[in-house]
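Undergrad: What would the 3D arrangement of this be:
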Amino acid sequence: MELLNKDTEAKTSSSGTFIVSEGGRGDRRVKRSTVIVACMTLTVLLAAAIAALVLYYRPQGDATSDSAAARFCEWPREAPEPDKCYQKPDSFGYKVSSGKIDDDQRDSEVKLRFSTELVAPPFSDVIENVTVHVTKLSDNILRIKIHDSDRSRYEVPVQNHFPLLQQQHSAENAAYTVEQETTPKGYFSFVVKRKDTGAVILDTSVGNTIMADQLLQFVTKLATKNVYGFGENPHTSYRHKFNSTTWPMFSRDEGPDEPPKNVYGVQPFWMCLENDGKAHGVLLLNSNAMEYTFHPEQILQLVSIGGILDFFVVVGDGPNHVVELYTDLIGKPFLPPYWALGFQLSRYGYNSTENLTKVVDRNCAANIPQDVQHIDIDYMDERIDFTINPVDFAGLQKTLSQYTAKGLRIVTIFDPAIIGNRTAYETYKRGFDKDVYIKWPSDVTNENRSNPWNDDVTMDVMYGQVWPPGPVAFPDFFKSATTEWWEREIAEFLKSLTFHGIWIDMNEPADFSANMFIPTLCDKKREDDDECWRLRCPFNKYDDPPYRTAAATLYNGEKNRLRDKTICMVAVQGDQNQYRHYDVHSLYGWSQSVATHKYKLFTFLFFSYKELI
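TA: From the prediction side, this is the model:
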């Protein structure tokens, strides 16, 4: 992967390739509901002879000569391979230009400017001027926001829902201190400590900070190796292992596979248990593709390919207290209805009302308790939302009403993707008229868009392929009109089918166009066409970022793109098209859950019952 642009490469001859890990790709699909909260791999090795954390680097050209590449490199005595080296430690970063972190103030900030001893940094589009803003939100919660001083960048909109940010709280008796420091060569760093014990929570002096347009890196020393959290990835233990394995975070429609692959959700929060039993947690509020790596030297390396570095440090008395404080910050989880804690039955493949009835009745006859019955997409007509298969699931409403009268609760599924080539499908038409779907950006011309042959493309809708047999549009839940449309469609469907809870699925969001062929989903203009229509993404900085995150490469090697198994990263979202899907991809499920919950709050859908989503 080239991390320098071509102009820089021509001037310095110091371009190179970072080595990223590869893995086999899982083939199985596991359907499951996920609500995504708030979302990159730089494989690193540590040289024992080098004190600071350094990046594993493969220079191009004659790296052994007195070239820029050679001056960038430092070879340990026992290099893993002769053509690989380590980036020199403490060789670039940010130096103070004005201001200072003042631990006596509620708010303080320091202005920094990029500096390097290298001919050129190992990445392009450096953010030259950076601001570090420190805010004491409360006695137990500290915010450290690192951002571009000169121009605004994408910031995670989820924070607009954080209760703690809605009003000011006292921080006169803070449980933490923040100290500004410098490295031996004068680069800025900071340390966050627990005030009563002096335990170090964050210490950024151990690695170079990177702030570039599509590559952010943050490296810190940790208090102990008793670290939990992050994900969603398959693990063999709850406690993290400090073995330099890099774990990606980027929502993906993939069942649990082998470590360290990323799957459905994104949780950029970690908790550390200190030596005396006290604990703290840290949230990195970033929703771009990310990676985290724990190194043997008790070091955590975080990498993101967009946004800003926005940390919330939660200092508690123990793990339970940290969770309490964390939910004070982001909001408490909704208490589910009592019946949702009971015995539930769910599967795909009942295939008919008759089979569903047999299963429920058989359980009842065997005195097996059941409180909730889920129905998957096979109840739909051609797997299309807000429809019922009139043949196989004839009489479904009557059957469910009978079970409801006996106390059984029903949970039905809704996928976000809406089929677009059915002339009589009113759900799609109403959404199209209200402009609720994710769009192609204006800077991608029609010639570079892969539009289906039989859908209306006048509104710039980006179509994809999921379960319905034809091109589908993806609702943009960052639009206010989409929430209103979604509420109406649920309300209309409730007139046709009894249900008490909603299962939202496939909201990574999933798209099959990139790497799956399902014959029943094939959409051709003519039967003799050579291939089916599918969504293809043009080459661009969002679908093909300069840093090759493992969120893509772990599944299908170096040639894989970031949009693998989802829609194009170049897509735009929001009422003003202010978001790129590149930035908000891992927030799609969260945004859908907010829209779904709003419907139930304002229409009293469940008749005084607590909601279940």
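Undergrad: From now on I want contacts and neighbour counts done on CA atoms only, so please keep to that.
TA: OK.
Undergrad: correct me, but Tyr463 touches Ile418?
TA: No - Tyr463 lies out of contact with Ile418 (CA atoms under 8 Å); the separation is 9.3 Å.
Undergrad: Which strands or helices does the helix or strand where Ser401 lies pack on?
TA: Ser401 belongs to helix 396-405 when assigned by DSSP states H and E. Contact partners of helix 396-405 among helices and strands, from 3 or more CA pairs under 8 Å, 6 or more residues apart in numbering; DSSP states H and E: helix 353-365, strand 409-414.
Undergrad: I'd like those as TSV, with mean neighbour count and distance to Leu284 appended.
TA: Shown next, in TSV, are the helices and strands packed on helix 396-405 (neighbours: other CA atoms under 10 Å; distance: least, CA to CA, whole Å):
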stretch	mean neighbour count	distance to Leu284
helix 353-365	14	44
strand 409-414	21	31
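Undergrad: Out of the ones you listed, which gets nearest to Leu345?
TA: The closest of those to Leu345 is helix 353-365. By CA to CA, the value is 8.9 Å.
Undergrad: Show me what that closest one packs onto, helices and strands only.
TA: helix 396-405.
Undergrad: hmm, try it at 7 Å
TA: Contacts defined by 3 or more CA pairs under 7 Å, 6 or more residues apart in numbering; DSSP states H and E place helix 353-365 against no helix or strand at all.
Undergrad: Would you do the same for the sequence below? I want to compare the two.
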Amino acid sequence: MFSIRWLCLVGAVLLHGLEVRSQSTTFSKNVSSCAGYSLQSLQESSTGLVARLSLAGAPCNAFGNDFNNLTLQVTYETETRLRVRIADSGNQQFTIPDSVISRPPPPSSFTQSSDLVFNHESSPFAFWITRRSNPNAAPLFDTRLSSLPKTPIAPVIAGDDSTALDGFPLVFEDQYLQLTSSLPLDTNIYGLGEVVASSGFRRNVVSDGGSIQLCGRVMPEIPRPEHVRFYLEHRFNESTQEAQTHGVFLFSSSGGDIMLLTPPDSTQSLIQYRMIGGVLDFYFFSGPSPQAVIEQYGALVGLPSWLPSWAFGFHLCRWGYVSVNDTMAQVAGMREANPS
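TA: As a prediction, this is how the structure comes out:
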């Protein structure tokens, strides 16, 4: 399994570059004038499709310089896994090396047998993912402007203008990427890092939604404060709709935020990805059970190594050792017990 610490390190480097550049460059810091992209030159294949996305208007340069041309790649990798990748056509943005996660080409075609279906609009470009087995159900992921709440929306965090929602176009700049999907109102969604929520593991999108920072951190406080991230950080979530579960994974090492919320008086919730670099490389997993989604996610990123029994338990916690003698006594006790 790839290292989350490595991902956070790369994200920190990108964030440093963003801070240095922003000192000498002025950007609008508002995406309301961003025109999005138009789809052109679509070519279908036995494994999916490739298309060119062209900037649909003048560059808005909200938080960086807009790329004029992007490449869209859609790959039906298995019957339960669909990849949607949006990257700059010149390959200037950082991408995670193939050595981190092995991604061999599909051994056969799954375009007609996959339970996940990629749908799109050309101008402005938007896409949505549906189930072949239940085509009339609400989409699993939907970036169409017609499916999203009206904007502008006041800052989610009072006093923090950066958490305002000015618009939902696809934004692809050298130091800012934005993509938004609608969600069913108060949907059942889990994941997006390690956090304690008032509703348990489930994210309460209506009352406890907000900004989720994409980087783990040490959290020594006991009990854990609610809605504050700690330790683990995965850009992965699973959601249940109509008794079927699916998963969404953003394969990116860049820092950023995820806005997960329900705007006031809205009939729908939303998830917005805000990244400070890299590309938009999404994987969708069809499940349909929660266990199946996790298995499909593990098949992609890799499974953890088998751990020795002595490594389990709170007795190896990093906290509570007040002297070297305490540590030596712990080691001696472990040797005496001789666990396998």
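Undergrad: Quantify their similarity with the TM-score.
TA: Overlay of the two chains. TM-score (TM-score structural alignment, normalised by the length of structure 2): 0.72; 282 aligned residues with a CA RMSD of 3.1 Å.
Undergrad: Mind listing what's buried along the helix holding Ser401 of structure 1?
TA: 396-397, 399-401, 403-404 (16 or more other CA atoms under 10 Å).
Undergrad: So which of the helices and strands packed on helix 396-405 of structure 1 is nearest Lys95 of structure 1?
TA: By CA to CA (comparing all of those), the closest turns out to be strand 409-414, at 51.3 Å.
Undergrad: now the strands for the stretch 301-450 of structure 1?
TA: 309-316, 344-345, 372-375, 409-414, 418-419 (DSSP state E, counting those that start in this stretch).
Undergrad: Spatially nearest residue to Gln296 of structure 2, not counting backbone neighbours?
TA: Leaving aside its chain neighbours, Gln296 of structure 2 sits nearest to Phe285 (6.5 Å; criterion: CA to CA, 6 or more residues apart in numbering).
Undergrad: What's the match for the one you found in structure 1?
TA: Using TM-score structural alignment as the criterion, Phe285 of structure 2 maps onto Val314 of structure 1.
Undergrad: these two touch, right, the residue nearest to Gln296 of structure 2 and Phe249?
TA: No - Phe285 of structure 2 lies out of contact with Phe249 (CA atoms under 7 Å); the separation is 8.3 Å.
Undergrad: More neighbours: which of the two?
TA: Phe285 (25 against 18; other CA atoms under 10 Å).
Undergrad: For Tyr76 of structure 2, see how far away that one is.
TA: As defined by CA to CA, to the nearest Å, Phe285 of structure 2 lies at a distance of 11 Å from Tyr76 of structure 2.
Undergrad: got any residues that touch both of those two?
TA: Common neighbours of Phe285 of structure 2 and Tyr76 (criterion: CA atoms under 7 Å, 6 or more residues apart in numbering): Leu82.
Undergrad: show me the contacts for the equivalent of Ile127 of structure 1 over in structure 2.
TA: Counting by TM-score structural alignment, Ile127 of structure 1 corresponds to Phe67 in structure 2. By CA under 7 Å, 6+ apart, the contact set of Phe67 of structure 2 is 88, 172-173.
Undergrad: what about the strands of the stretch 301-450 of structure 1, which gets the closest to Thr204 of structure 1?
TA: If we rank the strands of the stretch 301-450 of structure 1 by CA to CA, the stretch that ends up nearest is strand 309-316, at 12.9 Å.
Undergrad: Give me the mean distance between the closest one and structure 2.
TA: Aligned to structure 2 and superposed, strand 309-316 of structure 1 gives a mean residue distance of 0.7 Å (mean CA distance after the TM-score superposition for structure 1).
Undergrad: Who are the packing partners of that strand?
TA: Strand 309-316 of structure 1 packs on strand 141-148, strand 279-284, helix 319-330, going by 3+ CA pairs under 7 Å, 6+ apart.
Undergrad: so where is the first one in structure 2?
TA: When structure 2 is aligned by TM-score structural alignment, the counterpart of strand 141-148 of structure 1 is residues 81-88.
Undergrad: mean distance, the matching stretch to its aligned residues in structure 1?
TA: Looks like 0.5 Å for stretch 81-88 of structure 2 (mean CA distance after the TM-score superposition for structure 1).
Undergrad: do you know how far Ser287 of structure 1 is from Gln267 of structure 1?
TA: For Ser287 of structure 1, the distance to Gln267 of structure 1 (CA to CA) stands at 9 Å.
Undergrad: So these two - more neighbours on which side?
TA: Ser287 (31 against 23).
Undergrad: which residue lines up with the more buried one in structure 2?
TA: Correspondence of Ser287 of structure 1 to structure 2, assessed by TM-score structural alignment: Ser253.
Undergrad: do you know how far that match is from Leu9 of structure 2?
TA: Distance from Ser253 of structure 2 to Leu9 of structure 2, by CA to CA: 8 Å.
Undergrad: tell me, what's touching Ser287 and Gln267 of structure 1 both at once?
TA: Counting by CA under 7 Å, 6+ apart, the residues touching both Ser287 of structure 1 and Gln267 are Ala38.
Undergrad: What is the longest strand of structure 1 by residue count?
TA: Among the segments of structure 1 that qualify as a strand by DSSP state E, the longest is strand 107-116.
Undergrad: Next, the residues that contact the following helix or strand past it from outside, please.
TA: Heading C-terminal from strand 107-116 of structure 1, the first helix or strand you meet, by DSSP H and E, is strand 129-136. Contact with strand 129-136 of structure 1 is made by 106-114, 142-150, 171, as judged by CA under 7 Å, 6+ apart.
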